[in-house]
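Participant: heads up, no residue letters with this:
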């Protein structure tokens, strides 16, 4: 089946970057224009996972489609001239399932670096990744022999596993003897100066609410200057109020609100988001933590102390941080060269 004018030319016994780029960019074009079975999958995924609404799945599919442009892929792969120099290895992948297709980037890295992927999906997200890889093999049939879905990892020579702080201890025990990347819980933070425009604060709403805040790149906490006025923030995000129509999100909102009221915990409430002062990075669903700072140097110091627990920082401020810094509305739209936890997956794979 020839799609989008792409002609299969890959010789899988030899690593030829441009041919890999052609195949994945053709996949990106399909994801950017979902039709037929893909469109049906986008519309029906909520029946299998209530958090995977049509809009959430479409957002994820389109974000990956944008990531897979030929220009982006060529620029990305040019950084790794050593990729494909070593014999192909079997790389076990344990994928998360908190947001749609969250494990796609790991699969992409393994395949485009010439390795074979042994994929253990999350029970929360099995259909999407399987169908996207089916599309890839329709574009380039030789990819069919480069990945397999498994119930239990075996015969792997390296592992990339994404989980929680609890599961990471088990991952370290089981996979510690082979080359590995093991990811734990992370959260993202917005650093506000008080000079943000209405448009920027509205875009921040996307960083907070996209995928219902379930992703590690979603903002779960704000750093704000002492005396910060929250009124402009609440006014700017009011248009996101339809999120409360989602029953599971609203149940979490109601539950956390009742806890705060019973415990007499001080908090702000706009009817669909609870904002509570708390130094913790991880906030409950439908809750946004905030912490104050005296000046940007103080904010930097507080953020640097949490470097290993932060995925990215959303801000317009000129700050020097070890974590990735992105603009408002961009936290859930990483480029193909933006790596989870700041660990260069391609460099890891090229060295196997």
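Facilitator: Yep, it's here. Values in this document were obtained by computation on a predicted structure and should not be read as measured data.
Participant: Going by C-alpha atoms from here, please, whenever you check contacts or count neighbours.
Facilitator: Fine.
Participant: How are the helices of the stretch 201-350 of the chain distributed by residue range?
Facilitator: The residue ranges that make up the helices of the stretch 201-350 of the chain, judged by DSSP state H, counting those that start in this stretch, are 231-236, 247-263, 296-304, 345-350.
Participant: So what touches the longest one?
Facilitator: Right, helix 247-263. 50-51, 212, 243-244, 266-267, 272-274, 284-287 (Cα atoms under 8 Å, 6 or more residues apart in numbering).
Participant: Of the residues you listed, which pair is most distant in space?
Facilitator: Put simply, by Cα to Cα the two of those set farthest apart are 50 and 266, 31.0 Å from each other.
Participant: take a look at this one as well, against the first:
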């Protein structure tokens, strides 16, 4: 398969995904494979919550639309323009995927195939249905993928390299188990926001999207705020009140009640608006329904701290207050060239 053939197939997949928007799934008669896949995909989206309670239809639709927007010819060309893939020797690459948010491993899957390798996929038990469905669609529109994609349930064998995502504990196991293979091993990371009190309401509402999208389960979700001493959270709470309906979702509400109770029993001081608790804490990883915060004295010192601890940080959000930060409301819409953990997956796959 040529690179153009593979790119064209993923562009067609993007056009297929474009049809599926929450409350507005409109069948486009020009899209290939719709007779076989359109209605079935709607059914799968509606069933996703029965497979994983956190995969509510609105969250799944959001993920689908994010990929629909990413998989365009323009984006694929821009992403791959800086690489020479003509000399890549095809290998077999194993993927061990997470399942915290819908299609979280799709970028790795895309990267392996677009660079010309074969892929062995071990899905998470929390996300076993969406990616296989999209694979079936890809094979239906481009049969050349059929012998390049294998899903594995048991032990993974016969691979040349591995990309594995897990917790810090499982990462240690991965590093030992795959020590003889070229690998990318991803660990826990969290995203942070830096505020100075001059943010507009619109920016703080957008920050709420970074916090509450996927119920805060993703590594790109903001779980920590850095604020200047004397900062008032009134404007923040007013802005994020827009997301109050999250408390009506039982799994989120249970986490809110439990984590709030644990904090209170430990005599921690909390700020609470009825669906989100805010706690002063030096850690980066806050539990679901909670955000940690930490005061800073000056931005220069904070910037040095963030640079020294960047191995714990996935996204840095601010209104251009610190280097390498992105805008509010953008964490869950990464571009194809925004690599997880800042590890260039295409460069890795080009040299194995």
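Facilitator: Received, thanks. Quick caveat, the model's predicted, so the values are computed rather than measured.
Participant: Overlay them and tell me the TM-score.
Facilitator: The TM-score (TM-score structural alignment, normalised by the length of structure 1) is 0.93; 334 aligned residues with a Cα RMSD of 1.0 Å.
Participant: Of all the helices of the stretch 201-350 of structure 1, which one is nearest residue 27 of structure 1?
Facilitator: For residue 27 of structure 1, the closest of the helices of the stretch 201-350 of structure 1 is helix 345-350, at 19.7 Å, according to Cα to Cα.
Participant: Go through the helices of the stretch 201-350 of structure 1 and name the closest to residue 101 of structure 1.
Facilitator: That would be helix 345-350 among the helices of the stretch 201-350 of structure 1, by Cα to Cα, at 17.1 Å.
Participant: And that closest one against structure 2, how far off on average?
Facilitator: Compared with structure 2 after fitting, helix 345-350 of structure 1 deviates on average by 0.4 Å (mean Cα distance after the TM-score superposition for structure 1).
Participant: now what about that helix, what contacts it?
Facilitator: Contacts to helix 345-350 of structure 1, defined as Cα under 8 Å, 6+ apart, come from residues 80, 82, 83, 84, 85, 86, 106, 109, 110, 113, 339.
Participant: buried sites along it?
Facilitator: Under the neighbour-count criterion of 16 or more other Cα atoms under 10 Å, helix 345-350 of structure 1 has 345, 346, 348, 349, 350 buried.
Participant: circling back: now, of the contacts of helix 345-350 of structure 1, which are buried?
Facilitator: Applying the neighbour count, that is 16+ other Cα under 10 Å, the buried entries in those are 83, 84, 106, 109, 110, 113, 339.
Participant: can you redo those as a markdown table with distance to residue 33 of structure 1?
Facilitator: Output for these, formatted as a markdown table (distance: Cα to Cα, whole Å):
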| residue | distance to residue 33 of structure 1 |
| --- | --- |
| 83 | 30 |
| 84 | 31 |
| 106 | 23 |
| 109 | 23 |
| 110 | 25 |
| 113 | 26 |
| 339 | 25 |
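Participant: Most widely separated two among these?
Facilitator: Pairwise across these, and taking Cα to Cα, the largest span is found between 84 and 339, at 19.4 Å.
Participant: Kindly indicate which of the contacts of helix 345-350 of structure 1 lies nearest residue 294 of structure 1.
Facilitator: Out of those, the one with the shortest distance to residue 294 of structure 1 is residue 339. That distance is 31.2 Å, counting by Cα to Cα.
Participant: residues in contact with the aligned residue in structure 2 for that closest one?
Facilitator: With TM-score structural alignment as the matching criterion, the partner of residue 339 of structure 1 in structure 2 is residue 339. Remark: with contacts taken as Cα under 8 Å, 6+ apart, residue 339 of structure 2 is in contact with residue 345.
Participant: Could you count how many residues lie near residue 351 of structure 1?
Facilitator: For residue 351 of structure 1, the tally of surrounding residues (other Cα atoms under 10 Å) stands at 12.
Participant: one step back: which of the helices of the stretch 201-350 of structure 1 sits closest to residue 57 of structure 1?
Facilitator: With respect to residue 57 of structure 1, and counting by Cα to Cα, the nearest of the helices of the stretch 201-350 of structure 1 is helix 247-263 at 16.4 Å.
Participant: who's more crowded, residue 50 and residue 266 of structure 1?
Facilitator: Looking at residue 50 of structure 1 and residue 266 with other Cα under 10 Å, you find the greater number of neighbours at residue 50, namely 14 against 10.
Participant: quick one, strands of the stretch 51-200 of structure 1?
Facilitator: 90-94, 116-120, 147-149, 158-162, 180-183, 187-191 (DSSP state E, counting those that start in this stretch).
Participant: In structure 2, point out the residues matching the second one.
Facilitator: For strand 116-120 of structure 1, the aligned range in structure 2 is residues 118-122, judged by TM-score structural alignment.
Participant: cool, and the first one?
Facilitator: Counting by TM-score structural alignment, strand 90-94 of structure 1 lines up with residues 92-96 of structure 2.
Participant: how close does that stretch sit to structure 1?
Facilitator: Compared with structure 1, stretch 92-96 of structure 2 is 0.3 Å away on average (mean Cα distance after the TM-score superposition for structure 1).
Participant: can you give me the offset of that stretch from its chain's centre?
Facilitator: The gap between where stretch 92-96 of structure 2 is centred and where its chain is centred comes out at 19 Å by Cα atoms, centre = their mean, to the nearest Å.
Participant: Residues contacting that stretch, please?
Facilitator: Residues external to stretch 92-96 of structure 2 that are found in contact with it (Cα under 8 Å, 6+ apart): 108-109, 112, 117-124, 156, 158-165.
Participant: try 7 Å
Facilitator: Stretch 92-96 of structure 2 is contacted by residues 117-123, 159-165 when judged by Cα atoms under 7 Å, 6 or more residues apart in numbering.
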